[in-house]
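> My questions are about this predicted structure, shown below with the sequence.
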Amino acid sequence: MTKALLSALAGQPVIVGAGLAGLSAALHLRQPCIILTPSPLGLDAASSLAQGGIAAAIGADDSPALHAADTLAAGAGLSVPEVVRRVTTAAPQVIQTLLDWGVPFARKNGALDLHLEAAHSRKRILHVGGDGSGAAIMQTLIRRVQARESITVLEGTCLNGLMVQDGRLQGVYTSAGFVPTSACLVASGGIGALYSEATSPGTVQGAGLAHAVRAGARVADMEFTQFHPTALKTGSMTGRRPLVSEAVRGAGAILVDERGERFTDELQSRDVVARAIFAHIREGHDVFLDGRHLRGAVFSQQFPGITAACHAIGVDPERDPIPVSPAMHYHMGGLDVNERGRTSVSGLWAAGEAACTGLHGANRLASNSLLEAFLTGQWAAEDIDHVKHQTVPLRSVPTRSALSVSFDRIPKLMSEYAGILRDENGLQALLHATLPDAETNDGALVAALVAQSALMRRESRGSHYRTDYPEITDPYRTTLTFSDLPVPERLLS
């Protein structure tokens, strides 16, 4: 990357991340923009791994109000009703836009084919290629991005920091150099790779969130980390685990142990099912998802991607139960944003999993993530277009090298102390271990924010379960900024 090219891009909005939220924002912007992505488009984006599909109330027996009610129920009292209403009302139009753009949603007898997933009261999940929905949607948007000359994609380029002066964004530091700009959208995804076992790519470590927090941005609901109940048990101790979609249980698969006995209701919300599986495993059992007798088509026809993942470990899902266990899947918390995607730092927006919009509350409803990513990217873009941007000329720009990216200890610490079950001692241990490196290590900062927020929430709600505070109390939100974290020396006193 030459300085001349970066200079030519000065003043353009910068989008950090190339998942569905980032691509949606780029396509909705009415001005030239820049996308930063450490990988080629479509690779290492959690959006591409989404299997189940995208939720929208388009069935004859469905309505946005019913979709909203299911979302609020899953959110365990912390979803923001107005945000939920706005998103579920907009969902049918999102589907129409994606259809217009060329997404080949599956059809049955000419009508769009709708699936059922856990905690949904109606069939409302649109899908592509059985279990390849995220990849198909992403590929459609990638083609549109590549065809638009006004979008500059900087592949192999990472965010190294944000320059904020007098409370306003003045530019972004990248691994390719500095870009002066007064508008940046953080759409860099979640924090899954900070756990030893997760369904997300290894690059999803919360770096964009960490840079925003160091720049003064506020975060919300950081303690709510959703574990998917049924990740494929591959035998590997760490790394990304293939997902066995919620849609498999929606199609009739049941959870059994090594004796072939059921032990929980498979269609409860994700947090309840994940805790039930976790508890059963801790009691010494193995857990399997039995999809040998699904309703409708055979397993390999409905779920070709999952079938291939099973075959890779020597399991034939049409003959064998699938070994599963929970894995970190989705972060409901993130950068605290308003209805337009604005963070607490002027000139800085956030969208998708990097943002906390209030839609998911304490527990995300299945297949609402792609919907939220598309909409929040769109809404942030519309707001960026309406804001008058003025980049202040800088006489000199201080150099900024990348912060430490070593986080070898963090996945083990996060899984042990901020996993499905938590308590005061474990969370304090996590805070002690990560806070001293929070200024220079992105993973350490995110881990410290999760630990501090989880310590503040002395109750059990949704995906956050404290064994020392198992009861639920009155609803409240947790918010933090970098300055709210304890000073490391105080932890030792």
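Ah, there it is. Numbering: from 1, shown residues only.
> alpha carbons only for contacts and neighbour counts from here, please
Will do.
> In contact with V87, which residues?
359, 371-372, 375 (CA atoms under 8 Å, 6 or more residues apart in numbering).
> Those in helices, which ones?
Secondary structure defined by DSSP state H assigns 371-372, 375 of the contacts of V87 to helices.
> could you redo the residues you listed as a markdown table and give each row neighbour count and distance to H432?
A markdown table is the format used below for these (neighbours: other CA atoms under 10 Å; distance: CA to CA, whole Å):
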| residue | neighbour count | distance to H432 |
| --- | --- | --- |
| L371 | 23 | 37 |
| E372 | 26 | 34 |
| L375 | 23 | 38 |
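> Going by distance to A454, which of those residues wins?
E372 (24.3 Å; CA to CA).
> For the residue nearest to Q302 when sequence neighbours are not counted, give its distance to D442.
Nearest-residue entry for Q302: G130, 5.0 Å, with adjacent residues in sequence omitted and distances by CA to CA, 6 or more residues apart in numbering. The gap separating G130 from D442 is 36 Å, by CA to CA, to the nearest Å.
> out of the ones in helices among the contacts of V87, which one sits closest to A207?
Distances from A207 to these, taken by CA to CA, are shortest for E372, at 20.5 Å.
> adding another structure so you can compare the two:
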Amino acid sequence: MTAVTRLTAPAPGWTAATDVVVVGSGVAGLTTALRLRASGLRVLVVTKAMLDDGSTRWAQGGIAAALGEGDTPEQHLDDTLVAGAGLCDEEAVRVLVTEGPEAVRRLIATGAHFDADAEGSILLTREGGHHRRRIAHAGGDATGAEISRALVEAVRADADVEVVEHALVLDLLTDAEGRTAGLTLHVMGEGQRDGVGAVQARAVVLATGGMGQVFSATTNPAVSTGDGVALALRAGAEVTDLEFVQFHPTVLWLGPDAEGQQPLISEAVRGEGAHLVDADGTRFMVGQHELAELAPRDIVAKGIMRRMRETGTEHMYLDGRHFGAPMWEERFPTILASCRGHGIDPVTQLIPVAPAAHYASGGVRTDLRGHTSVSGLYACGEVACTGVHGANRLASNSLLEGLVFAERIAADIVARDRAGKLTPRHQDGAQAAVRVPLLAPEARAEIQRLMTRGVGVLRSAVTMAEAADGLAALTAEPADTGKGEQPQVETWEATNLHLVATALTAAALLREETRGCHWREDFPDRDDATWRTHLISSQQDSLLTTLPQEH
């Protein structure tokens, strides 16, 4: 593969300055920005696409919180710990479930409208792994879009929140003491800030979303290329639990060669009573788990894969024909339109489904206030690993996690600012990594092919070693910049995907057991004696290491 090199020091190009840079426009990023502005800090929001095009808007099912009669945070905690397969940080989960209900109410006060009954009470549904109805939803199956709308409107209503759209974050700037001093980014499009430039800041909050595009088929949008995790690794920050990639069990099957973002069939469809069946109409999840189709996602995904193997087929089916047209139209209008757009009518037909990459349970390692291992660098949302999800995320906990920990990050930054503990305002000597080899854009497809074949739902030492060798081969040739060749967003995305794919594969190879959404064919059993621990990856001087957490 051809490679190019780039300069990331802030000297060339444009520069800007603010108190805090928030990278990402999903629920985590925008909530952080709003809370910081409410405390008087200057905030710059950087988003890779448009402000209203964050990953949050793709969320269908809803946001989980103990809001219903008879439900309690303790019950929510229990369900989360079970789903996490022994690797959740119980303290982090307790923070999530106890602070969650009020955080949702503050979101409603911000302007988000959830589906409610005639008396105004929030309607709640169930999803996999939940023993109670605790999923609040909006627009039937458009919860993420409604939350995004409300937060975007609130940000746009505050003229003091500066926004840079169509900007790809590159690398962290640090001062002489190694503290965060800002970041570099590449702004696309016309304007005074085109090209590579730098933003000096006293703190940086990563809320860049996931890395689903590391696989050929995913529910993630095209911009989910692991940019935040890659930046953190290059900055020397620790990342953890990368091997735990959740494959959503019910993604609309569009054929064996389907690539890119795939239509999601929300777990809420099963929560309302749809059944998983094979071609003969047999409900194969019955008897595999007490919750059948509503078992945690890793169990359902494995059940589907097993049945596909047993029957020699490429997909299973979701049967919601008994709902009838009115329910499909009122409760799941987005999914109904998506299916019909692909020639399938769920009112009268079975929906072909198969697992696809959906959510990264791991990410940049943080504490309960969002701190990473680099001073002044915070992470929140899917890019972060707070310890809430463990080895497998409980359905609809992700929006809640982004909301709760965004508020905690904002509170911590404000407190540190008032205590004089943030990086000083002027850091003229701030530095970033100087030269980074970039892969050519066509490497992206090869990375996705290697990862899908070797590190997908089913993994083994043989398949992952093949993937690791293929990834290493992509950087084996010397860099060739060529005359006049310029770095592009596509080259940076390919390079970021390569780094996170390499780290993910290393962790998955090291963990010799099956746990949560990490399924080893050669090590089919869970091994608490050896592997009830986290794997932590870090990079120094381009050398990536992955080791078990020290206790």
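Here it is on my side, so go on. Values in this document were obtained by computation on a predicted structure and should not be read as measured data.
> quick one: TM-score?
After superposition, the two chains reach a TM-score (TM-score structural alignment, normalised by the length of the first structure) of 0.93; 484 aligned residues with a CA RMSD of 2.3 Å.
> Give me the longest strand you can find in the first structure.
strand 322-331 (DSSP state E).
> What does the residue nearest to Q302 of the first structure correspond to in the second structure?
Taking TM-score structural alignment, the alignment pairs G130 of the first structure with G140 from the second structure.
> before we move on, what about A366 of the first structure?
By TM-score structural alignment, A366 of the first structure lines up with A395.
> Tell me which helix or strand comes right after the host helix or strand of G303 of the second structure.
Secondary structure from DSSP states H and E places G303 of the second structure in helix 297-311. Downstream of helix 297-311 of the second structure, the first helix or strand assigned by DSSP H and E is strand 316-319.
> what span of the first structure lines up against that following strand?
The aligned range for strand 316-319 of the second structure is 287-290, by TM-score structural alignment.
> The matching stretch against the second structure, how far on average?
Here the mean offset of stretch 287-290 of the first structure against the second structure after fitting is 0.7 Å, by mean CA distance after the TM-score superposition for the first structure.
> Could you give the residue range in the second structure aligned to the longest strand of the first structure?
Using TM-score structural alignment, strand 322-331 of the first structure pairs with 351-360 in the second structure.
> Distance from the chain centre to the matching stretch, please.
14 Å (CA atoms, centre = their mean, to the nearest Å).
> what does stretch 146-156 of the second structure give?
With CA atoms, centre = their mean as the basis, the mean position of stretch 146-156 of the second structure lies at 19 Å from the chain mean.
> Also stretch 115-123 of the first structure?
On CA atoms, centre = their mean, the centre of stretch 115-123 of the first structure falls 20 Å from that of its chain.
> gap between the two ends of it?
So stretch 115-123 of the first structure: terminal residues 5 Å apart, CA to CA.
> repeat for stretch 20-34 of the second structure
12 Å.
> I'd say Y378 of the second structure and V205 touch.
Yes - in this structure Y378 of the second structure lies within contact range of V205 using CA atoms under 8 Å: 4.6 Å.
> average offset between the longest strand of the first structure and the second structure?
Counting by mean CA distance after the TM-score superposition for the first structure, strand 322-331 of the first structure comes out at 0.6 Å.
> what sits up against the helix or strand following that strand?
Toward the C-terminus, strand 322-331 of the first structure is succeeded by strand 334-336 as the next helix or strand (DSSP H and E). If you take CA under 8 Å, 6+ apart as the criterion, strand 334-336 of the first structure is touched by 190, 209, 212, 217-222, 343-344, 350, 353-357, 479.
> Could you verify that the residue nearest to Q302 of the first structure is part of a helix?
No - going by DSSP: H, G, I helix; E, B strand; the rest coil, the assignment for G130 of the first structure is coil, not a helix.
> and which of the contacts of V87 of the first structure is nearest to A451 of the first structure?
L359 (22.1 Å).
> Tell me how many other residues surround that closest one.
28 (other CA atoms under 10 Å).
> Fine, thanks again, bye for now.
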